[in-house]
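Asks: Here is my input; please provide its structure:
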Amino acid sequence: MQNFLPILQLPEETEPQSAPRDKLGGLPWGLRSDMWPVCTQCGGSQSLLAQFVHDPVRLDLGRTGRVLNVFQCNHDPGMCENWQGGAGGNACFVVEPEDLLRGLSEQPGDDPEIEFEAFVAEWETHDDGLSSEDARLFFPSDVQPGNADPTGPSMTDFDPTSSTRLGGVPFWIQSPHEAPQGGWTFVGQLDNTISFRRAPTVDHPDVEPDRSRWEGRTHTAIGPNFGDNGVGYIFLKHGGPLPQGWFFWQCA
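Replies: Below is the predicted model of the structure:
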């Protein structure tokens, strides 16, 4: 199965944002104040984790110009249940191009934390070697009891990357049974480490070299708070006027 890894660049390495772009962190592009999600548990404005634009191969949102937004609450880490899908501590939703304002959104008055910002300069296409049948192993609750072949491959026979990416299958830290059921499709994941696969051309106080060169990355920065070495998972359900989004994370 194909998956797509981002080649990231710092805001200082690119032109100022003038349209929706694939990016991590920062301020969202084009969201009206009434669209900015609020945590239902503490009442605080949530922080943007990522914005991704429709692409028919990489991220099918059903229509050109649509934008997927992923947020979570950062006001009181560990108190609001931002790790749980549907609990109100995070948000994952798609916006039509006609509903986007032309410009970066204004920071809400309660000053939610602004996550480390990095733009996607390009996407690298990879193949994880899994067939469609193999991919079913990563969603065991979708498999009817008795249908699994005990002599066949298992989820542990494969090693998907834990890095931020679109496509492929999830890198589960805990149980795959936490995935939403009933027509939901895994579309991508977010790592709690910002991984640069190309060395930044400018210095940044929060970016450090990765001397291990894990999976070929050159530098890293601290990303979203997903607990201890956590990964966040993005699911979509098509069928309505807009695709529905679902986000949650797991940690070690």
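Asks: going forward, measure contacts and count neighbours with C-alpha atoms only.
Replies: Noted.
Asks: for the chain, longest strand please?
Replies: For the chain, the strand with the greatest residue count under DSSP state E is strand 118-127.
Asks: after it, next one along is what?
Replies: Helices and strands here follow DSSP states H and E; after strand 118-127, the next one along the chain is helix 132-135.
Asks: Can you name the residues in contact with whatever helix or strand comes next after that following helix?
Replies: Remark: after helix 132-135, the chain's next helix or strand is strand 165-167, criterion DSSP H and E. The contact list for strand 165-167 (C-alpha atoms under 8 Å, 6 or more residues apart in numbering) reads 1-6, 58-59, 186-190.
Asks: compare with the first, here's sequence two:
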Amino acid sequence: MTTLMTYAGPVDERAPVMRTGGIPLVPAVFTWPLCATCSGPMMFLAQLPVDGPGAHTSGSVADARHVLSVFMCQNDPGACEEWDPFAGGNEAFLFDGSGLAAAAVPTDGEALALETCGIDCAVLSEDDYGGARSQWSQAHGRLARDVLGQLAGTPSWLQGDETPACPSCAAPMGFVAQLEEGDGHRTSMNFGGGGQGYAFACSPCGEGSFLWQC
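Replies: Got it, this is the predicted structure:
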């Protein structure tokens, strides 16, 4: 089976749901990440539920024990190695799912996307991500670009397996989600033009990781 993430239209920028864009929900003690290369604030990309009852089908972060928040530098796209999980051009934070509130947003740099995009979940019997995407598009009469990625399952790599090792325990990290660039300009995430992002977490260690391929 494949759990697709599909475009659900604009939502409130602070909504406690699975989404791309908007303002991240964070713990009381949180520092907005800065790019290691340009020192500017990273852009918040996505808020994803992790390992909780119904987290992979409901879309609500309230149903998740953890929330993975993904950031990536977009101050000078292509110049800051934002595709690499360890080069300092992106960050993925694994938060406890309770007690989160909207972060204070930096006033400089490219910190927020143009649109806050809600995400619905659709579970299909097809195991192959590409096949599930085509099946959903045909069944619902919607464009394939309305599929924003997949939640959990097995990553569909574009360039070969790059599953990161947890920086704390060195074990392979668990796959959380695969992200498409978006359904249009206002929701677009820059993964090199037609690329895909891959988010991972190690829940026991409280670690997150992100990379993209094209």
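Asks: Superposing both, give me the TM-score.
Replies: The TM-score (TM-score structural alignment, normalised by the length of the second structure) is 0.74; 190 aligned residues with a C-alpha RMSD of 3.0 Å.
Asks: returning to what we had before: could I get the contacts of strand 165-167 of the first structure as a markdown table with distance to P37 of the first structure and secondary structure?
Replies: Supplementary listing: the contacts of strand 165-167 of the first structure in a markdown table, determined by distance: C-alpha to C-alpha, whole Å; DSSP: H, G, I helix; E, B strand; the rest coil:
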| residue | distance to P37 of the first structure | secondary structure |
| --- | --- | --- |
| M1 | 33 | coil |
| Q2 | 31 | strand |
| N3 | 29 | strand |
| F4 | 27 | strand |
| L5 | 27 | strand |
| P6 | 25 | strand |
| R58 | 25 | coil |
| L59 | 22 | strand |
| F186 | 22 | strand |
| V187 | 21 | strand |
| G188 | 21 | strand |
| Q189 | 20 | strand |
| L190 | 19 | strand |
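Asks: Take those residues and lay them out in CSV including neighbour count and distance to G239 of the first structure.
Replies: Converted to CSV, these look like this (neighbours: other C-alpha atoms under 10 Å; distance: C-alpha to C-alpha, whole Å):
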residue, neighbour count, distance to G239 of the first structure
M1, 14, 23
Q2, 16, 23
N3, 21, 23
F4, 20, 24
L5, 20, 27
P6, 21, 28
R58, 19, 19
L59, 18, 16
F186, 20, 15
V187, 21, 15
G188, 25, 19
Q189, 23, 22
L190, 24, 25
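Asks: Return the member of those nearest to F196 of the first structure.
Replies: Distance to F196 of the first structure across these (C-alpha to C-alpha) is lowest for P6, with 8.4 Å.
Asks: how near is that closest one to P112 of the first structure?
Replies: Taking C-alpha to C-alpha, to the nearest Å as the measure, P6 of the first structure falls 25 Å from P112 of the first structure.
Asks: Just give the nearest non-adjacent residue to the counterpart of A201 of the second structure in the first structure, would you?
Replies: Counting by TM-score structural alignment, A201 of the second structure lines up with L236 in the first structure. Nearest non-adjacent residue to L236 of the first structure, counting by C-alpha to C-alpha, 6 or more residues apart in numbering: G245, 4.7 Å away.
Asks: and the one you found, how many neighbours does it have?
Replies: Applying other C-alpha atoms under 10 Å, we find 22 residues neighbouring G245 of the first structure.
Asks: Contact partners for it?
Replies: So G245 of the first structure contacts 91-94, 234-237 (C-alpha under 8 Å, 6+ apart).
Asks: So it lies in a strand, does it not?
Replies: Yes - per DSSP: H, G, I helix; E, B strand; the rest coil, G245 of the first structure lies within a strand segment.
Asks: Using a markdown table, lay out the contacts of strand 165-167 of the first structure together with distance to G230 of the first structure.
Replies: Shown next, in a markdown table, are these (distance: C-alpha to C-alpha, whole Å):
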| residue | distance to G230 of the first structure |
| --- | --- |
| M1 | 23 |
| Q2 | 23 |
| N3 | 20 |
| F4 | 19 |
| L5 | 18 |
| P6 | 18 |
| R58 | 23 |
| L59 | 22 |
| F186 | 17 |
| V187 | 17 |
| G188 | 14 |
| Q189 | 11 |
| L190 | 9 |
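Asks: out of those, who's nearest P16 of the first structure?
Replies: Looking across these and measuring by C-alpha to C-alpha, the closest to P16 of the first structure is P6, at 18.9 Å.
Asks: contacting residues around that closest one?
Replies: Contacts for P6 of the first structure (C-alpha under 8 Å, 6+ apart) come out as 120-124, 164-165.
Asks: so which of these hold up in the second structure?
Replies: On the basis of both residues aligned by TM-score structural alignment, their matches' C-alpha atoms under 8 Å, what survives of the contacts of P6 of the first structure in the second structure is 120, 122-124, 164.
Asks: Pick the one among those residues closest to E98 of the first structure.
Replies: Nearest to E98 of the first structure out of these is V120 (C-alpha to C-alpha; 23.1 Å).
Asks: For that closest one, give its distance to V95 of the first structure.
Replies: 19 Å.
Asks: what's near enough to touch the closest residue to D96 of the second structure other than its chain neighbours?
Replies: The shortest distance from D96 of the second structure to any non-neighbouring residue, by C-alpha to C-alpha, 6+ apart, is to H66 (4.5 Å). H66 of the second structure makes contacts with 49-52, 94-97, 203, as judged by C-alpha under 8 Å, 6+ apart.
Asks: List only those of the residues you listed flagged as buried.
Replies: Among those, those that count as buried by neighbour count (16 or more other C-alpha atoms under 10 Å) are 49-51, 94-97, 203.
Asks: where do the helices sit along the second structure?
Replies: Here the second structure has its helices, by DSSP state H, at 129-140.
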